[in-house]
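# let me see the structure of the following:
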Amino acid sequence: MASIIANFISSRKKVKKQYRDISKILAFSLLPLSGFTTDIYVPSLPDMAAALHTGNLQVQLTLTLFLVSYGVGQLLIGGIMDSYGRYWISLVSLIIYALSSLAIALSNNIYFIDVMRVIQGLTVSAIIIGKRAFFVDLYTGEKLRHYLSLFSIIWSLGPILAPFIGGYLQMAFNWSANFYVLAITATIMVVLELIFSGETLKKPKVFDLSKVTKAYGSMLRSPPFTFGVLIVGTAYSITMIYNMTGPFIIEHHFGLSAVTAGYASLVLGFAWLCGGLAGRITREMPFRSKLTWSNNLQLLLVTFMIFTTVLLDNSYFLLCFAFLIQVCAGYIFNNLLTHCMGMFPENAGIAIGLAGGLNLITVSILSYGVVELLPARDGLNLGLSYLVFAAISLMARWCIKDNRNK
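The predicted structure follows:
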């Protein structure tokens, strides 16, 4: 069986040497796709709810469904790609992604859009994992470490640029313009991939479900791993909760435009990037002390935000506090996710897929649950939402410490 798979993959279109630099640029260009898919239509959420004659919670669910399917996809697709190759799975996924984006743009049915968002989550997981593996397949040593260190920075371009672009698309057209842009961009990438890219997997592995399941069980029984992923999920939930509620607060509560909402999301996306860069700068600091002081600082800022919002309901104060809180969230996320992914070096690929997938599923459950509990009404509800995530993060950190003491 292994020889049949190996022969099948070896017969496929390979990356030509003269096109390797171009295919590398294409791989980097697709890494922010998940961020663009979630964030480009964030400024359009209020208009989308009105145009589709549905409630705020229903359009917010489109974000949650994407994240759940994206997370589930990460749990499953890595092992399949290790066995059957990266290129054609990624390419077919990109074609399906383009078609689903077009279908969403043409639809006026929220339930159909929900289904398409699930499909988008699954296809994006295949595209992103395939393009991350591209670098692992082709590069080694210092060059590989250099490219891997760029992943989080390049990924951050999605949350930074997407809502900024989406705000102007909303002002010039309507919510569906965002998905037309995604469909056109994906179609262009399909053509470029067909011309310049190809298969990079050299030695396929036999897909062994029992081995993967056993490794998953071992990791899930490790409290530092499971509670660590929970903390990572709360950090990313802080970003996601703003994406789900911020545009409604900016546009409905403060009466500002979709472009302003886009600029606000751009600033907060930059805050996340600042947190990631701060994590790189302080990478030599003791890990536990970094986690402790960043967690405590985040909780302190959230407390100040709640009291300030009660006294002064102002968009500038809200965004200032949200910026600082998201810097802390980005710092915690980048430090702890990297730490969790490195806990099981003997099963590094499985650990990366499990940590990434569980993180997204955790974010989906927490963010949608909190939005239902604390609707997108004003800055106070946003601050209370942040408090829920900060408190869960603090309790998870205590559980890790308590388990270590035992």
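# going by C-alpha atoms from here, please, whenever you check contacts or count neighbours.
Fine.
# pretty sure residue 175 contacts residue 41?
Yes - with contacts counted by Cα atoms under 8 Å, residue 175 reaches residue 41, the gap being 6.7 Å.
# more neighbours: which of the two?
More crowded of residue 175 and residue 41, by other Cα atoms under 10 Å: residue 41, with 29 against 25.
# so what's the more buried one up against?
162-163, 166-167, 175, 178-179 (Cα atoms under 8 Å, 6 or more residues apart in numbering).
# what of residue 265?
Contact analysis of residue 265 by Cα under 8 Å, 6+ apart lists 159-160, 163-164, 243.
# residue 238: neighbour count?
Counted by other Cα under 10 Å, the residues lying close to residue 238 total 26.
# got it, and residue 320?
Residue 320: 14 surrounding residues under other Cα under 10 Å.
# and it, how far from residue 308?
Here residue 320 is placed at a distance of 11 Å from residue 308 (Cα to Cα, to the nearest Å).
# highest neighbour count among the contacts of residue 41?
residue 163 (33 neighbours).
# helix or strand for it, which one?
Using DSSP states H and E, residue 163 sits within helix 157-172.
# C-terminal to that helix, what's the next element?
Downstream of helix 157-172 (by DSSP H and E), the next one is helix 176-196.
# who are the packing partners of that following helix?
Using 3 or more Cα pairs under 8 Å, 6 or more residues apart in numbering; DSSP states H and E as the contact definition, the elements that helix 176-196 packs against are helix 20-30, helix 87-106, helix 157-172.
# need the contact partners of the next helix-or-strand element following it.
For helix 176-196, the following helix or strand on the C-terminal side (DSSP H and E) is helix 209-220. For helix 209-220, contacts defined as Cα under 8 Å, 6+ apart pick out 225-226, 344, 347, 350-351, 354.
# then stretch 375-382?
Stretch 375-382 is contacted from outside by 241-242, 244-246, 248-249, 253, 306, 309-310, 313, 318, 374, using Cα under 8 Å, 6+ apart.
# could you also give me the structure for this next sequence, so I can compare it with the first?
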Amino acid sequence: MSEPDLGTAEINRNRAFYSMLIMVPLGGAATDIYIPSLPAMKNYFQADRFAVQSTLLIFMAGYGVGQIIAGPLTDSMGRRIPILLSTILFVIACVGIAMAPPLWLVIALRATQGVLVAFSAVGARAIIADCYESSERIKAANWMTIAWATGPILSPALGGYLQIWFGWTASFWFLAGWGTIVAIIAAILLPETRVHSLRQPLGKAFAVYRRMAIDRIYLPTALGMACLISVMYGFESLAPFYIQTDLQHSPVFYGHLQLLLGCLWLGGNFFNRIISSNVKVIRSITAAAGISLLISIMMLVLDLSGMFNVAALVVPTGIIYFLMAMIWPNGYEKCLARFQHSGGSANALVSGLFIIVSAVFTAIATLLEAPTAWPMWVLYIFVTAATLFVFAGLLRKEFDHVIK
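The predicted structure is shown next:
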């Protein structure tokens, strides 16, 4: 088959780029859109908090493991077919949950959803590495980051309204519709972006994980990112019950709070870009993690002293979101730069690891049921201290420079 001419290549690249913008947010939305419905699901299934929270935790586990599998597979097989097939099955799983089966089946289907949406997420993100080089790749990656952020930022607010208007199953009907659109795009619009000459046998594609696992920079950085992202997943798992059940606020109110926190997370990413050319990376990392740790310790003391209200939950959490988000792009860039020619696998392993590890931390916190938010602050103390240790301790020399 002859190589496409430049005009055709540019058209295909544009089609792939715009397809990616629609596909990338699906993973975040599948994680977050139904979170305002967790208390309603508890009442519907007559279950305890942990049983309902496990629908999120098991999804995260599946999402993490699925990405680790999807990275080498999409590097070996290409992007388009794995995205198409996994998204079709994801839609079927969404419909299954929306039919309101028993809770054990909802949990099983959520685990399946996590694995399936991971293939779509990894394949869509890898399009950037396939289609762009140098400065163009940076610009395209910025757009991808913004598109990805719309999932976790906007979906909880939308989920709050869907809960009030239609009940807890509405979020899964919405995801089924979005997944159907993604599948149609993958079938009709999305070209294959993985160059055939770069594909390897699946065994070789998986073998790169061994090098990543023993790399002195990649693995510690990935684990540090797992610690810092736990502040987000910890809040999403615990706070719906604090705010809606214990403090008696509506799902829409909670969704708006999540929207605010998501904007603060995105703001931290943008602020890091502004200061990164003038401030040493290690200084911003140390300051962000250190301040977050101090805030978490202070809030634990205040919570145990009787301060438990929406402001005491959201204001310090918002500050921590902003600060920890400043660290995020530095770690992500460092991981991907270590294995530039295995973009799908490098991206998938770091994403899979931070989701799995943060799911474990969050699961432990959810087991500590309490009348106030002290379990969340204990989690925050642990993960912010671990972030500080990894980045400012183990990786200080690697990040001790100015990004130009």
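# care to give me the TM-score?
Taking TM-score structural alignment, normalised by the length of the second structure as the basis, the two superposed chains have a TM-score of 0.89; 390 aligned residues with a Cα RMSD of 2.5 Å.
# ok, back up a step: of the contacts of helix 209-220 of the first structure, which is the nearest to residue 8 of the first structure?
Among the contacts of helix 209-220 of the first structure, residue 350 lies closest to residue 8 of the first structure (Cα to Cα), at 24.0 Å.
# what about the closest one, distance to residue 341 of the first structure?
In this view, residue 350 of the first structure and residue 341 of the first structure are 9 Å apart by Cα to Cα.
# and what of residue 192 of the first structure?
Separation of residue 192 of the first structure from residue 341 of the first structure (Cα to Cα) stands at 32 Å.
# have a look at those two and say which one is more surrounded.
residue 341 (21 against 14).
# and the more buried one? What does it align with in the second structure?
Superposed on the second structure with TM-score structural alignment, residue 341 of the first structure falls opposite residue 336.
# same question, residue 203 of the first structure
With TM-score structural alignment as the criterion, residue 203 of the first structure lines up with residue 196 in the second structure.
# how about residue 24 of the first structure?
Checking TM-score structural alignment: residue 24 of the first structure goes with residue 17.
# tell me the contacts of that match?
Contacts for residue 17 of the second structure were tallied using Cα under 8 Å, 6+ apart; they are 127-128.
# likewise residue 252 of the second structure?
Contacts of residue 252 of the second structure were listed using Cα under 8 Å, 6+ apart, and they are 36, 157, 159-161, 164.
# can I get those in a markdown table including distance to residue 320 of the second structure?
Output for the contacts of residue 252 of the second structure, formatted as a markdown table (distance: Cα to Cα, whole Å):
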| residue | distance to residue 320 of the second structure |
| --- | --- |
| 36 | 21 |
| 157 | 20 |
| 159 | 24 |
| 160 | 23 |
| 161 | 27 |
| 164 | 29 |
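# what's the farthest-apart pair in the residues you listed?
Checked with Cα to Cα, those reach their widest spread between 157 and 164, with 11.1 Å between them.
# of the two, which one has the most company?
More neighbours surround residue 157 than the other of residue 157 of the second structure and residue 164, with 26 against 15 (other Cα under 10 Å).
# so the more buried one makes contact with residue 256?
Yes - Residue 157 of the second structure is within contact range of residue 256, at 5.2 Å (criterion: Cα under 8 Å).
# now the match of residue 341 of the first structure: which helix or strand?
Using DSSP H and E, residue 336 of the second structure falls in helix 310-338.
# and that helix against the first structure, how far off on average?
Compared with the first structure after the fit, helix 310-338 of the second structure shows a mean deviation of 1.6 Å (mean Cα distance after the TM-score superposition for the first structure).
# what is that helix packed up against?
With contacts taken as 3+ Cα pairs under 8 Å, 6+ apart, helix 310-338 of the second structure sits against helix 218-240, helix 251-275, helix 281-304, helix 343-367.
# buried set for the last one?
I take that to be helix 343-367 of the second structure. 343-359, 361-363, 365-366 (16 or more other Cα atoms under 10 Å).
# same check, this time on stretch 315-324 of the first structure
Using 16+ other Cα under 10 Å as the burial criterion, the residues of stretch 315-324 of the first structure that qualify are 315, 318-319, 321-324.
# give the aligned range of that stretch in the second structure.
Mapped onto the second structure using TM-score structural alignment, stretch 315-324 of the first structure spans residues 310-319.
# and that stretch, how far from the chain's centre?
Put simply, stretch 310-319 of the second structure sits 21 Å off its chain's centre (Cα atoms, centre = their mean, to the nearest Å).
# same question, stretch 118-136 of the second structure
16 Å.
# got the contact list for that stretch?
13, 16-17, 20, 23-24, 26-27, 63-64, 66-67, 70-71, 74, 79-80, 82-84, 86-87, 137, 140-141, 144, 193-195, 343-344, 347-348.
# now do the SS call for residue 256 of the first structure.
Taking DSSP: H, G, I helix; E, B strand; the rest coil as the rule, one finds residue 256 of the first structure in the coil state.
# what's the neighbour count on the counterpart of it in the second structure?
In the second structure, the residue matched to residue 256 of the first structure (TM-score structural alignment) is residue 249. Residue 249 of the second structure has 15 neighbouring residues, counting by other Cα under 10 Å.
# residues contacting the closest residue to residue 249 of the second structure other than its chain neighbours?
Of all residues not flanking residue 249 of the second structure in the chain, residue 243 sits nearest, at 5.8 Å (Cα to Cα, 6 or more residues apart in numbering). Going by Cα under 8 Å, 6+ apart, residue 243 of the second structure touches 249, 254, 310.
# wait, isn't residue 194 of the second structure in contact with residue 79?
Yes - between residue 194 of the second structure and residue 79 there is a contact under Cα under 8 Å: 6.4 Å.
# kindly name the residues of the second structure that line up with stretch 72-90 of the first structure.
Against the second structure, stretch 72-90 of the first structure falls on residues 65-83 (TM-score structural alignment).
# I should have written stretch 180-187 of the first structure there, sorry.
With TM-score structural alignment as the criterion, stretch 180-187 of the first structure aligns to 173-180.
# now what about the matching stretch, what contacts it?
26, 29-30, 87-88, 90-92, 94-95, 98.
# try stretch 395-406 of the first structure
Residues outside stretch 395-406 of the first structure that contact it (Cα under 8 Å, 6+ apart): 223-224, 227-228, 230-231.
# neighbour-wise, which of the residues you listed leads?
Neighbour counts for the contacts of stretch 395-406 of the first structure (other Cα under 10 Å) peak at residue 231, which has 29 neighbours.
# can you find the partner of that residue in the second structure?
Per TM-score structural alignment, the equivalent position to residue 231 of the first structure in the second structure is residue 224.
# not counting sequence-adjacent ones, nearest residue to its match?
Closest residue in space to residue 224 of the second structure, ignoring its immediate chain neighbours: residue 387 at 5.1 Å, by Cα to Cα, 6+ apart.
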